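*Asks:* No letters, just coordinates:
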């Protein structure tokens, strides 16, 4: 799905920035590259069909910029340019569709299901076996929550409050972008936390 692939790009970049700003520059590197390596090839035909500018060079420029350690302030412009390009591509989705509660809810569900899949890949037998997937999953949930917050007026007040509380409960699985010593939740426990989100969003 065009829109959710772009949203996943934002999830990768969000966790990359968190790691970089936490002093984990080496851990951040793969996440800065994931939008290109995992999503851009899928999106390229759709971008061409929509007549949108190729923004792979903008993503590559960010990867190059963060390759050398340094203060985040010196990387922020390249990061902002990458986000601006992704947001512009997301904005090309028809306005009526972007403002449709069912569309926004489905986009969140795709991100949340992918987050659970990544978390399952990250954790085995009470231990982290792939920290990169833990970090990806955090980025996807944060991005799904940001989608909800950006379109808060589409949801009834009680549903929006329930969703926000369910997101906060779910995010307890990721105390930070830097993985804790041992997982806070098993994949099964995370799935149970996600149930309220999935059930509420599924109503739309």
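*Replies:* That came through fine. Since we're looking at a predicted model, the values are computed, not measured.
*Asks:* make it CA atoms for all contacts and neighbour counts henceforth
*Replies:* OK.
*Asks:* where along this protein do the strands fall?
*Replies:* Applying DSSP state E to the chain gives strands spanning 123-124, 127-128.
*Asks:* Can you tell me which of those strands is nearest to residue 24?
*Replies:* Nearest to residue 24, of all the strands of the chain, is strand 127-128, at 17.5 Å by Cα to Cα.
*Asks:* gap between the closest one and the chain center?
*Replies:* Here strand 127-128 is found 21 Å from its chain centre; the criterion is Cα atoms, centre = their mean, to the nearest Å.
*Asks:* re the thing from before, closest one to residue 90 among the strands of the chain?
*Replies:* Across the strands of the chain, closest to residue 90 is strand 123-124 (Cα to Cα), at 31.7 Å.
*Asks:* Now the longest helix seen in the chain: buried residues?
*Replies:* For the chain, the helix with the greatest residue count under DSSP state H is helix 101-122. Using 16 or more other Cα atoms under 10 Å as the test for burial, helix 101-122 gives 101-102, 104-122.
*Asks:* Also stretch 46-59?
*Replies:* Neighbour-count burial for stretch 46-59 flags 47, 55, 56, 58, 59 (criterion: 16+ other Cα under 10 Å).
*Asks:* Second structure follows, compare the two:
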């Protein structure tokens, strides 16, 4: 399933570029930085898991920092499109991939709102634009097949808002519409015999993404977008944990303990959407906690 750029999407993307040039002198894609590759199969460029079953545990491969950056219309998923290797064809039947795709989208809006509140309007605008071409365009047919109405217009409205002279409150309202649409799409996720494990795997994926972005941001400070991406993943993982940790802990105590430790470290280093002058944990300490989560995941 290649990237399907509908007329409405192209109109939205064109509007971003035109309004960005006129309003800010900078398009949402102006910030650079590459996204590190996750170790798990669904998160990186490796093959996606078999459809209809939860994703496999983490592989032992080292992170690859040479993957494509965001905003180019195609991530590390090869011909399937999708950011960080999210395969829309697999998402049609695999609830882990389906929910992860939507939560990765959510992370961008969480990060974008935080950047906006911190006065980083351009960085926030970029976060609102990326999920459209990187994830949603390929995922839209899957979402519609699940009985959820397309929300491309809602996404476009949020992405162009910073360049239309919208106030912060107006932008926040449009982003909240996106978040509500993501909630509706998640409610229609494919079923699994073990949704607790599904929720654990989505949490582990978000934790891993945040940890790898943090490691990359520390190694390449000039790639400021990596830090903001990591902020979004970390805080979205925390939200996911708030919703699902009790059930996960009831069945997978070791995993839950490791996830709590990883989240504690991630939230400490991603306390704000702007890189701080000093950090509570080293990159090694954060990645080590994430690796412990992946190890526990492999034993579920």
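*Replies:* Structure received. Just so we're clear, the structure is a prediction, and the values are computed from it rather than from any experiment.
*Asks:* overall similarity of the pair, as a TM-score.
*Replies:* Once superposed, the chains reach a TM-score of 0.84 (TM-score structural alignment, normalised by the length of the first structure), with 201 aligned residues with a Cα RMSD of 2.5 Å.
*Asks:* Tell me the helices and strands packed up against the longest helix of the first structure.
*Replies:* Contact partners of helix 101-122 of the first structure among helices and strands, from 3 or more Cα pairs under 8 Å, 6 or more residues apart in numbering; DSSP states H and E: helix 2-21, helix 131-150, helix 187-202.
*Asks:* rewinding a little: can you say which of the strands of the first structure is nearest to residue 18 of the first structure?
*Replies:* It's strand 127-128; of the strands of the first structure, that one is closest to residue 18 of the first structure (Cα to Cα) at 19.3 Å.
*Asks:* Check what contacts that closest one and list those residues.
*Replies:* In this structure, residues lying in contact with strand 127-128 of the first structure by Cα atoms under 8 Å, 6 or more residues apart in numbering are 122, 182, 183.
*Asks:* which residues does the first one contact?
*Replies:* Taking Cα under 8 Å, 6+ apart as the criterion, residue 122 of the first structure is in contact with 128, 129, 130, 131, 132, 133, 134.
*Asks:* Need the buried residues of stretch 46-59 of the first structure in TSV (columns: distance to residue 88 of the first structure).
*Replies:* Shown next, in TSV, are the buried residues of stretch 46-59 of the first structure (distance: Cα to Cα, whole Å):
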residue	distance to residue 88 of the first structure
47	11
55	10
56	13
58	13
59	14
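*Asks:* And these, which is closest to residue 3 of the first structure?
*Replies:* residue 47 (11.1 Å).
*Asks:* aligned partner of residue 187 of the second structure in the first structure?
*Replies:* Using TM-score structural alignment as the criterion, residue 187 of the second structure maps onto residue 91 of the first structure.
*Asks:* any idea how far the spatially closest residue to that match that is not a sequence neighbour is from residue 161 of the first structure?
*Replies:* Closest residue to residue 91 of the first structure apart from its sequence neighbours, by Cα to Cα, 6 or more residues apart in numbering: residue 98 at 7.9 Å. Look at residue 98 of the first structure and residue 161 of the first structure: by Cα to Cα, to the nearest Å, they are 21 Å apart.
*Asks:* neighbour-wise, which of those two wins?
*Replies:* residue 98 (16 against 13; other Cα atoms under 10 Å).
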